[in-house]
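Trainee: Predicted coordinates and the sequence they were generated for:
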Amino acid sequence: MKLLCSIFLSLWMATAAFAGMSGHVFPSIDGGTLNTGDWAGQPVLVVNTASQCGFTGQYDGLQALYDTYRDQGLVVLAVPSDDFRQELGSAEEVKEFCELNFALDLPMTDITHVKGTKAHPFYRDVAEVTGFTPRWNFNKVLIGPEGDVIGTWGSATKPQSAKITGAIEALLQ
């Protein structure tokens, strides 16, 4: 019984910690919602994306990263945004574009604000905790299993870079 209580308490604390930084609900591009709290205990790479950006080819790297590490627990969350005026006109267009051109099957939100006064609460919290705000598309935020921000990277850092994979692998050990 004591072991069961200890396990429950550990899971509850991990969930509570994750909820403190990253228990955020996003509208899903597939309908419904995506609750980052459901991924408590797992690393989550959150990337603001755009379909008409010079960095859009990074979708291939994001999918490859997800394919490589998803069985070990990594979640890669794509957050399409038109804050930099490079996203398609609707979530349906974004979804179709990503499926046809990149065969994406990673979780994806609906088109979402990532900066400014309309920024999603996740991005406001990241900015408050770290000072990091996306300055362009394909900025990356790695959230650790306990809900803390492990690292942030700009557009030029490729998803499969040693910086990102090293941080992910350290969390998965």
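Mentor: Here it is on my side, so go on.
Trainee: contacts and neighbour counts: CA atoms only from here.
Mentor: Noted.
Trainee: Mind giving me the packing neighbours of the helix ranked longest in the chain?
Mentor: The single longest helix within the chain, with elements called by DSSP state H, is helix 2-22. Counting contacts by 3 or more C-alpha pairs under 8 Å, 6 or more residues apart in numbering; DSSP states H and E, helix 2-22 packs against helix 121-130.
Trainee: Included below, for side-by-side comparison, is a second structure:
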Amino acid sequence: MAPAEKLRDSLSAQVTLLAELAAQSIEPELERQGLSFGMFELLSAVRAAGNVPQAEIARRLGIRPPSLTEAVRHAVEAGLIEQVDAPRDLRSKYLRLTPRANSLLKDIVVAMNDADAKMVEGIGATDLRLAVSVLHEASMNLARDLGVQTQRGGPEANRR
């Protein structure tokens, strides 16, 4: 098999393609809500992380804290995020979604669920369980290799 065919048929190539297509499928809803994909990622990370310092959100997103500061400033100005002083370290800030951001994310989750339904259309339950199991195991392998903590069954790996 030629190297290009190996890459095209690799698990990582298929995962990348699926991620790109899934992102494209929610773009219309993001545009309707007036959000960029980057802002959606920020809001999703804040929601998933819960009550953690802003630096932890930067780590989860795979960006440097100064880069996150600019994105947070835009989110605060848009009324999507509130910055709260950390209880034990007043130099540190926690991020909290506003009710408006929670409402926007609910609508986007509906679009994501629609995309998921289309994605698995025609795939039997046994094959779907196997695919999810394989992807989960592959995620765990990479997370372990990278020394990344996992949460909710999937890695919260930094992007490089």
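Mentor: Thanks, I have the structure now. Nothing here was measured: the structure is a model prediction, and the numbers come from that model.
Trainee: TM-score for these two?
Mentor: Once superposed, the chains reach a TM-score of 0.33 (TM-score structural alignment, normalised by the length of structure 2), with 102 aligned residues with a C-alpha RMSD of 5.7 Å.
Trainee: and A55 of structure 2, what is it in contact with?
Mentor: By C-alpha atoms under 8 Å, 6 or more residues apart in numbering, the contact set of A55 of structure 2 is P65.
Trainee: In what element of secondary structure is it found?
Mentor: Following DSSP states H and E, one finds A55 of structure 2 within helix 54-61.
Trainee: What are the contacting residues of the next helix or strand after that helix?
Mentor: Downstream of helix 54-61 of structure 2, the first helix or strand assigned by DSSP H and E is helix 65-77. Applying C-alpha under 8 Å, 6+ apart, the contact partners of helix 65-77 of structure 2 are M39, L42, Q54, A55, A58, R59, I81, E82, Q83.
Trainee: Now with 7 Å, please.
Mentor: With C-alpha atoms under 7 Å, 6 or more residues apart in numbering as the contact definition, helix 65-77 of structure 2 has outside contacts at A55, A58, I81, E82.
Trainee: Am I right that the third one is in contact with R96?
Mentor: Spelled out, it's I81 of structure 2. Yes: look at I81 of structure 2 against R96 with C-alpha atoms under 7 Å: they come within range, at 5.5 Å.
Trainee: got the buried residues for the longest helix of structure 1?
Mentor: By neighbour count with 16 or more other C-alpha atoms under 10 Å, helix 2-22 of structure 1 contains the buried residues A14, T15, A16, A17, F18, A19, M21, S22.
Trainee: ok, now stretch 94-111 of structure 2?
Mentor: Neighbour-count burial for stretch 94-111 of structure 2 flags Y94, L95, R96, L97, T98, A101, N102, L104, L105, I108, A111 (criterion: 16+ other C-alpha under 10 Å).
Trainee: mind listing which of those residues are in helices?
Mentor: Residues of the buried residues of stretch 94-111 of structure 2 located in helices (DSSP H): A101, N102, L104, L105, I108, A111.
Trainee: Any chance of a markdown table for the residues you listed, columns distance to L18 of structure 2?
Mentor: Shown next, in a markdown table, are those (distance: C-alpha to C-alpha, whole Å):
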| residue | distance to L18 of structure 2 |
| --- | --- |
| A101 | 26 |
| N102 | 26 |
| L104 | 24 |
| L105 | 21 |
| I108 | 18 |
| A111 | 16 |
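Trainee: okay, among those, which ones form the most distant pair?
Mentor: A101 and A111 (15.5 Å; C-alpha to C-alpha).
Trainee: sorry, back to before: just the closest of the buried residues of helix 2-22 of structure 1 to E96 of structure 1, please.
Mentor: Relative to E96 of structure 1, the closest of these is S22; by C-alpha to C-alpha it sits at 27.8 Å.
Trainee: roughly how far apart are the closest one and V129 of structure 1?
Mentor: Remark: distance between S22 of structure 1 and V129 of structure 1 (C-alpha to C-alpha, to the nearest Å) = 11 Å.
Trainee: which residues do those two both contact?
Mentor: Residues touching both S22 of structure 1 and V129 by C-alpha under 7 Å, 6+ apart: none at all.
Trainee: Switch the buried residues of stretch 94-111 of structure 2 over to JSON lines; also include distance to A13 of structure 2.
Mentor: JSON lines is the format used below for the buried residues of stretch 94-111 of structure 2 (distance: C-alpha to C-alpha, whole Å):
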{"residue": "Y94", "distance to A13 of structure 2": "36"}
{"residue": "L95", "distance to A13 of structure 2": "34"}
{"residue": "R96", "distance to A13 of structure 2": "35"}
{"residue": "L97", "distance to A13 of structure 2": "34"}
{"residue": "T98", "distance to A13 of structure 2": "36"}
{"residue": "A101", "distance to A13 of structure 2": "33"}
{"residue": "N102", "distance to A13 of structure 2": "33"}
{"residue": "L104", "distance to A13 of structure 2": "31"}
{"residue": "L105", "distance to A13 of structure 2": "28"}
{"residue": "I108", "distance to A13 of structure 2": "26"}
{"residue": "A111", "distance to A13 of structure 2": "24"}
